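Undergrad: sequence first, predicted coordinates after that:
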Amino acid sequence: MKFGLSTILVVMLAAASVPARACTTFWHQFQGRSFVAKNYDWNEAGGLVLINKKGVKKQSLSFNAGNKSSEWTSKYASLTFNQYGREMPNGGMNTEGLVVEIMWFNQTLYQRADDRPSISELQWIQYQLDRFSTTAEVIQHADKLRVAPIYAKVHYLVCDKSGNCAAFEYVNHKLVISRAAKALSNSSYSDSVNYMKRLGNGAFKDNPKSSLNRFVGAMRECSSANKPSFDVLNNVRQGNFTKWQIVYEPSTLTVRFRTTAEPAIKTVRLKAFDTGCKSPSLMLNINTRKKGDVTAAFTAYSSEANYALLQETTKPLQKHLPPGAVWLLSRYPKLTQCTQ
């Protein structure tokens, strides 16, 4: 979709990604149930929780005239957490119980340009949720698509409802997949595991909330399986810098979350939604004051709300943005098409 957004998006998301580099995600069990949990550590707190429908035809945004766009139709519906507009999620879970989460990874070196279809680092998440039901499927297809980044240096943790997880990282311009990964912070999976082996049962070195220590802390807590997800998240949180805490339960398609601004836990039942694209996509302000089960609190998605979100999360960057950038991004979802 080459409609003049390339420069706008590069400037906006590059600036938005600079200030903060963190997050921790892990898989664990508690009382015989499996969960995937994430601390979203970032400088911005705003966001939308979105219900994305199946049967929607999409084309990836092209950020460079030399990139080949990807085209696909969503096979599965999903719930995602979005901070920089619809179709560019920061993580989520689909109706098959596949969870995809993103974290900053400063050592990322993406694959060099070639003739494969490309996609941005955030839309990569939506693509996996739209198309695949298991971690094995994501692994099988991962190298058929090239990440053409807007700016952010990231890596991903993918888990499915059977508990199979894998880390996806771009190291030295090559895709590295770690099939045994159960946690990820902001260091490579291999560096994190090696550090954990060296540390053994010893005390943390240096900053206890460093990337490596957060990884070890999460793994230690998860191995004991005696604490609920939010307790483990609190043990690796970074004070008020942790803006969102999210817990997915793939087996029941239930998502629980809370924010620093509104710390009461909210629950969403993904099974309760009409997943076909003939009905509108749905949204909920992530900082809603409601508590408990908020499934019924979702309302029809609107480009106006998307626009308002983008205005909020890019407010410190307005002087760096071309005129109309936020408006164009808010309108992008209208270019997708329902095939049902």
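TA: All right, it came through fine. Remember, predicted model here, so these are calculated numbers, not experimental data.
Undergrad: alpha carbons only for contacts and neighbour counts from here, please
TA: Fine.
Undergrad: which residue is nearest the middle of this structure?
TA: G91 (2.0 Å; C-alpha atoms, centre = their mean).
Undergrad: can you pull the contacts of that one?
TA: Residues in contact with G91 (C-alpha atoms under 8 Å, 6 or more residues apart in numbering) are 80-82, 99-102, 125.
Undergrad: where do the helices sit along the stretch 51-200 of the chain?
TA: 123-131, 135-141, 189-199 (DSSP state H, counting those that start in this stretch).
Undergrad: nearest to K209, of these?
TA: Nearest to K209, of all these, is helix 189-199, at 13.5 Å by C-alpha to C-alpha.
Undergrad: list the buried ones in that closest one?
TA: Neighbour counts using 16 or more other C-alpha atoms under 10 Å place 189, 192-193, 196 of helix 189-199 among the buried residues.
Undergrad: before we move on, what about stretch 201-219?
TA: 204, 209-219.
Undergrad: again, but for stretch 254-265
TA: Under 16+ other C-alpha under 10 Å, the buried positions of stretch 254-265 are 254-259, 262, 265.
Undergrad: the structure to be compared is supplied as follows:
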Amino acid sequence: MSLCRSKPFAAMILPVCFGLASVCLTEAVPACSTVAFVDTQRPMLAYNFDFEATGAGFLTVNSAGSRRQSISEDRPASWTAEYDNLTINQVGPGMPAAGMNTAGLVVTLMWNKDAVFGGAAGLPSVSELEFIQRLLDLSGSVEEAVEHAKGVRIDGLVPIHYFLFDQAGAAAVLTPGKSGLVVHQGIDLPVPALTNTSYREALLHLAQFRGYGGASPVPQHQSRGDQNSLDRFAIAANAAQHSKGRTNAAEAFKFLNELANSETRWQIVFDPKDQQIRLRIEGSSLEHRLDLSTLVFACQVPALAVDLRQLTSEFEAKDLTPIQPELLSESLTEVLSSMRQTAHLGHAEIAGSIATGLIFSSSCTAN
């Protein structure tokens, strides 16, 4: 089953296929944060995923050779994955919030009210989350990902921007704009961090603090209200600077705790050189270590996955099983129930159709 084959179904699922869709019409603003530690010997990326209502989601295995087609109705993009990757998905297969591939590319997302989806109408299109999956499927580095990003138009509803990182310590911020993606990388990315305001605005805010051109001390704690995202950016920038690029997973989680809030659901540390993802789930003291080098990546439908809230301290690769429509539908029902103020959402009866569509939206081809 392809989500693209039914226009009514695609029109219904598109607003749902982004787990943070409730920010469109409500005042609930997730406060996700990303900070990179760019030491070339041991680069790491630390990420907080924040969502008001629930921590429901899945860890999903995505294999090279998977053939995907976008749910977008206008010139849907299609591609065949070149890299195996592991993603963290709130919505379902092919719709990650973050992930890392076996080449060491990492992509995360954050809400940004200033993001505007535009660009050349003639390009093939993808949804906000499919964009992440496509980059992980096709790109072996930040440089390659930036080039692949230019080849599609994001047919998005929810304003977000993206942070990219790789095992060489290269980083980039991609922000959707009216004319297409605005890219910050190299000398245009002096601070390897991102929160929920535009990167340029965040840098201007940072310039008032000591060590960054100003005289005021860097905030030690987050403020409430409009300044929250800017304060988190300053805290993240300070963490990256004072680590001198070098850190370990324990220190990275410590920095994430400084950026956390009551809505932080997942805390993730990516180690692209060692091919490891360390994950902490809200309400649990366990730290789950996911080693991509121990996984057997073989394309199959349904894809292998595990419910994030079913992870145990003894988690092993064998615990990954084909994701079932009933299990995904149950999780989606919980996610959708938090979106009752958003058009077309909050209706549990649509979860089953969406779950089935997402699971069977990819197929396998010979490598």
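TA: Cool, the structure landed. Computed from a predicted model, the values in this text were never measured in an experiment.
Undergrad: about what we covered before: in strands, which of the contacts of G91 of structure 1 fall?
TA: 80-82, 99-102 (DSSP state E).
Undergrad: ok, and the most crowded of the residues you listed?
TA: V99 (31 neighbours; other C-alpha atoms under 10 Å).
Undergrad: so what's the corresponding residue of structure 2 for that one up against?
TA: Using TM-score structural alignment, the equivalent of V99 of structure 1 in structure 2 is V106. Going by C-alpha under 8 Å, 6+ apart, V106 of structure 2 touches 98-100, 136, 164-166, 270, 272.
Undergrad: which residue packs closest to V106 of structure 2, ignoring adjacent ones?
TA: Of all residues not flanking V106 of structure 2 in the chain, M100 sits nearest, at 4.3 Å (C-alpha to C-alpha, 6 or more residues apart in numbering).
Undergrad: against Y83 of structure 2, how distant is that neighbour?
TA: To Y83 of structure 2, M100 of structure 2 is 10 Å away according to C-alpha to C-alpha, to the nearest Å.
Undergrad: shared neighbours of those two, which are they?
TA: Common contact partners of M100 of structure 2 and Y83 (C-alpha under 8 Å, 6+ apart): L136.
Undergrad: contacting residues for the nearest residue to P302 of structure 2 once chain neighbours are set aside?
TA: Excluding the flanking residues, the one nearest P302 of structure 2 by C-alpha to C-alpha, 6+ apart is P322, at 5.2 Å. Under the criterion of C-alpha under 8 Å, 6+ apart, the neighbours of P322 of structure 2 are 301-305.
Undergrad: preserved in structure 1, out of these?
TA: When you map the contacts of P322 of structure 2 onto structure 1 and apply both residues aligned by TM-score structural alignment, their matches' C-alpha atoms under 8 Å, the shared contacts are 302-305.
Undergrad: closest to G65 of structure 2 among these?
TA: A303 (12.4 Å).
Undergrad: need the counterpart of that closest one in structure 1.
TA: Match for A303 of structure 2 (TM-score structural alignment): S281.
Undergrad: check Y47 of structure 2 too.
TA: In structure 1, Y47 of structure 2 lands on K38 (TM-score structural alignment).
Undergrad: all set, thanks.
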